[in-house]
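1. This is the structure alone, sequence omitted:
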């Protein structure tokens, strides 16, 4: 995935800005997490949830990444249902290794 797959044509200006910012984070992992979440949910978030999303997005990407992956405890002010829903968009960042890769074929 290289970026948004959602059209912003039906969004109001605030939602459009948030969607663009969600996909231009600076750390690719955060593009995927926040951008993926925004693609899926930006059209249905209410005003309070938009406020919360902007508040989260104002934080440093490295910190958000630690919170969503569980590497660091999420600060109290971000322990929100919205943040927990965003966590559902965390891809598996650990590379998968094929255990048969590099083995000689059986004869």
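-> Alright, I've got the coordinates. A quick note: this is a predicted structure, and the numbers were derived from the prediction, not measured.

2. contacts, neighbours, all on C-alpha from now
-> OK.

3. how many neighbours does residue 94 have?
-> Using other Cα atoms under 10 Å, residue 94 has 6 neighbouring residues.

4. Tell me how far it lies from residue 29.
-> 12 Å (Cα to Cα, to the nearest Å).

5. Residue 18 now?
-> 17 Å.

6. which residues does residue 67 contact?
-> For residue 67, the contacting residues are 73, 74, by Cα atoms under 8 Å, 6 or more residues apart in numbering.

7. alright, now check it against this:
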């Protein structure tokens, strides 16, 4: 059985809200609310893959502390764009 687009977006939104660290809850929930509905199937699959990564790694990529893997460069850039003040003071 394949997952519908609506079910996938709902699942990704929930996974964005229930992370291991509060900062990631805030950052990814805001991103999910603003962007998931308009993302392509390929972008949704990549975001799903990103959510399987370690929260501390994702947080470091967004905050610029760690080099971003090529696979996620564009996606992390989009997420980081809306994360100012959460990853480091504005």
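-> Looks like it arrived, so ask away. Bear in mind that the values here come from a model prediction, so they are computed numbers and not experimental data.

8. Need the TM-score between these chains.
-> The TM-score (TM-score structural alignment, normalised by the length of the second structure) is 0.85; 85 aligned residues with a Cα RMSD of 1.7 Å.

9. Now do the contacts for the spatially most central residue of the second structure.
-> Note on the second structure: the residue nearest the mean C-alpha position is residue 28, at 4.7 Å, using Cα atoms, centre = their mean. Neighbour list for residue 28 of the second structure: 16, 17, 79 [criterion: Cα under 8 Å, 6+ apart].

10. Show me what the last one aligns to in the first structure.
-> Right, residue 79 of the second structure. Aligned by TM-score structural alignment, residue 79 of the second structure pairs with residue 86 of the first structure.

11. cool, and the second one?
-> When the first structure is aligned by TM-score structural alignment, residue 17 of the second structure is paired with residue 23.

12. Just want to check the distance between that match and residue 39 of the first structure.
-> 9 Å.

13. same question, residue 70 of the first structure
-> 23 Å.

14. Compare these two (neighbour count), which wins?
-> residue 39 (20 against 11).

15. Quickly find the element holding the more buried one.
-> Assessed by DSSP states H and E, residue 39 of the first structure sits inside helix 36-41.

16. In the second structure, which residue range corresponds to that helix?
-> Counting by TM-score structural alignment, helix 36-41 of the first structure corresponds to 30-35 in the second structure.

17. contacts for the matching stretch?
-> 12, 13, 16, 79, 82.

18. now with 10 Å?
-> Contact partners of stretch 30-35 of the second structure, identified using Cα atoms under 10 Å, 6 or more residues apart in numbering, comprise 9-10, 12-17, 24-25, 28-29, 39, 44, 47, 78-83.
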